[in-house]
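Novice: this one's sequence-less:
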């Protein structure tokens, strides 16, 4: 079964920059770190991630954010903190921007992502190995934008999150089938995507 979310109207009240956290210690060790028990206090940015952010901020080419919301995992918090310090703006943790929960695969090698994505391509509601479904991720991620659109106007929001949730949200906002989220080009660490 495939689910298609209706894309958000192109005339949004706010502008949105979607940012994947910088290269992390979990990336360096090729581990799946997706639960608050591990992700909130450990596996922050790697040296490579710190260098990525330094380069990104030195050559910033996007609108300057007026607000920064971020997943409360350590790697996203550290990423958001660096951007916030650079521009002198406050941070707001947003748990709905957290990593996709990979259930029983927590702490295993990241090669297990491929198994999950194979199931995703068949059924966006699957929960194999206790993994959070694609449909659930899409709903919570889109919920962040929906609530911001309702509450605010004329802001430039930087949303700092994780690779899988961002790819799923972008797929949903484009109105594509959620089973196709891995068909998008992978978002690189410390990359920024501006919503049209």
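Specialist: Here it is on my side, so go on. What you see is a predicted model; the values in this text were computed from it and never measured.

Novice: going forward, measure contacts between C-alpha atoms and count neighbours the same way
Specialist: Fine.

Novice: And the longest helix along the chain, what does it pack against?
Specialist: Longest helix in the chain by number of residues (criterion: DSSP state H): helix 134-151. When contacts are defined as 3 or more C-alpha pairs under 8 Å, 6 or more residues apart in numbering; DSSP states H and E, helix 134-151 sits against helix 163-173.

Novice: Helix or strand next in line after the helix it packs on, which one?
Specialist: Going down the chain from helix 163-173, the next helix or strand is strand 192-194, by DSSP states H and E.

Novice: I'd like to know which elements that following strand is packed against.
Specialist: Where contact means 3+ C-alpha pairs under 8 Å, 6+ apart, strand 192-194 is packed against strand 15-20.

Novice: Mind listing residues that contact the longest helix of the chain?
Specialist: Identification of contacts with helix 134-151 by C-alpha atoms under 8 Å, 6 or more residues apart in numbering yields 3, 12-14, 96-97, 100, 120, 124-126, 165-166, 168-169, 172-173, 178.

Novice: what sits against residue 158?
Specialist: Residue 158 touches 16, 17, 18, 19, 65, 66, 67, 68, 69, counting by C-alpha under 8 Å, 6+ apart.

Novice: rerun at 7 Å
Specialist: Counting by C-alpha atoms under 7 Å, 6 or more residues apart in numbering, residue 158 touches 16, 17, 18, 19, 65, 67, 68, 69.

Novice: Then residue 165?
Specialist: When contacts are taken as C-alpha under 7 Å, 6+ apart, residue 165 is in contact with 99, 100, 137.

Novice: For the last one, give its distance to residue 153.
Specialist: Distance of residue 137 to residue 153, computed by C-alpha to C-alpha, to the nearest Å: 25 Å.

Novice: this is the comparison structure:
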């Protein structure tokens, strides 16, 4: 796995976290795709710079994003002038925060520390663990797309991938690293398959063995 800029041949996926938003800057949760949360000026300038500098973008053959405006906006800026269709993959969506939506992430984090990764927040449809499984499955599904692929997702998925790729660590070793905005992780098909399988295997560990922290870590 590499974050370096190079021109790929076949069988490669570029995984990118969306550009910064005013909410992600201040660690305010947004797990509702219907909310019109778009990039701030820093996020847009990051995408414009990447579009100028990442030569491999001209080779992208397929693109998937989550259903959130900020991921589509990021992909559109990166692929400006390209004929590649930007299509949604719902499994890449951000965590459904339920009653913690639009509040400080630390409030959710404190609840998560007590409740554990298998608990479903009030008003939500999923636990942290089930969301992690969903995101990894969505990333794996992108292997069926023409390569090179651009996948624009959220910080949690990027952090899961970075954690799994770190020797001696699992996705339940907290805190997760905070993923950088608009910074590509380049994975060969073999690397992507291995990362997803290791991540899903990590997630079979009983929740009592690992407890999440009260810091934002790799979310949003």
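Specialist: Arrived safely. All figures in this text were calculated on a predicted structure; none of them were measured in a lab.

Novice: out of residue 137 and residue 153 of the first structure, which sits in the more crowded spot?
Specialist: residue 137 (24 against 12; other C-alpha atoms under 10 Å).

Novice: Report the separation between the aligned residue in the second structure for the more buried one and residue 90 of the second structure.
Specialist: Using TM-score structural alignment to pair residues, one finds that residue 137 of the first structure aligns to residue 131 in the second structure. Distance of residue 131 of the second structure to residue 90 of the second structure, given as C-alpha to C-alpha: 11 Å.

Novice: Also residue 161 of the second structure?
Specialist: 18 Å.

Novice: Between those two, which has more neighbouring residues?
Specialist: Each of residue 161 of the second structure and residue 90 has its neighbours counted (other C-alpha under 10 Å); residue 161 has more, 27 against 16.

Novice: Can you tell me, leaving aside adjacent residues, what's nearest to that one?
Specialist: Spatial nearest neighbour of residue 161 of the second structure, chain neighbours left out: residue 195 (6.5 Å); criterion: C-alpha to C-alpha, 6 or more residues apart in numbering.

Novice: count of neighbours near that neighbour?
Specialist: As a burial measure, residue 195 of the second structure scores 22 neighbours (other C-alpha under 10 Å).

Novice: For it, which residues are in contact?
Specialist: Residue 195 of the second structure is in contact with 161, 164, 165, counting by C-alpha under 7 Å, 6+ apart.

Novice: Thought residue 69 was touching residue 97 of the first structure, still the case?
Specialist: No - if you go by C-alpha atoms under 7 Å, residue 97 of the first structure and residue 69 don't touch, sitting 8.3 Å apart.

Novice: If we ignore the residues flanking it in sequence, what's nearest residue 91 of the second structure?
Specialist: residue 138 is the one closest to residue 91 of the second structure (C-alpha to C-alpha, 6+ apart), at 4.7 Å.

Novice: Quick one: neighbours of the one you found, just the number.
Specialist: For residue 138 of the second structure, using other C-alpha under 10 Å, the count is 20.

Novice: so residue 78 of the first structure sits in a helix?
Specialist: Yes - applying DSSP: H, G, I helix; E, B strand; the rest coil, one finds residue 78 of the first structure inside a helix.

Novice: Just give the number of residues close to it.
Specialist: Other residues lying near residue 78 of the first structure total 20 when counted by other C-alpha under 10 Å.

Novice: which position in the second structure aligns with it?
Specialist: By TM-score structural alignment, residue 78 of the first structure lines up with residue 73.

Novice: Can you give me the buried ones in stretch 91-106 of the second structure?
Specialist: Buried positions in stretch 91-106 of the second structure, judged by neighbour count with 16 or more other C-alpha atoms under 10 Å: 91-98, 100-102, 104-106.

Novice: so of those, which ones are in helices?
Specialist: With helices taken from DSSP H, the overlap with those comprises 105, 106.

Novice: how about the buried residues of stretch 91-106 of the second structure in TSV, adding distance to residue 30 of the second structure?
Specialist: Formatted as TSV, those follow (distance: C-alpha to C-alpha, whole Å):
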residue	distance to residue 30 of the second structure
91	16
92	14
93	10
94	8
95	8
96	8
97	7
98	10
100	9
101	6
102	6
104	10
105	9
106	13
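
Novice: Nearest to residue 123 of the second structure among the buried residues of stretch 91-106 of the second structure?
Specialist: Looking at those and their distance to residue 123 of the second structure, the nearest is residue 98, at 4.3 Å (C-alpha to C-alpha).

Novice: In this structure that closest one contacts residue 124, no?
Specialist: Yes - contact criterion C-alpha under 7 Å: residue 98 of the second structure and residue 124 qualify, at 3.9 Å.

Novice: what's stretch 73-89 of the first structure in contact with?
Specialist: With C-alpha under 7 Å, 6+ apart, stretch 73-89 of the first structure has contacts from 21-22, 24, 36, 39-45, 66-68, 70-71, 90-91, 98, 160-161.

Novice: And for stretch 33-50 of the second structure?
Specialist: By C-alpha under 7 Å, 6+ apart, stretch 33-50 of the second structure touches 19, 20, 21, 22, 67, 68, 69, 70, 74, 77, 78, 182.

Novice: got a list of what the fourth one touches?
Specialist: Applying C-alpha under 7 Å, 6+ apart, one finds that residue 22 of the second structure lies in contact with residue 40.
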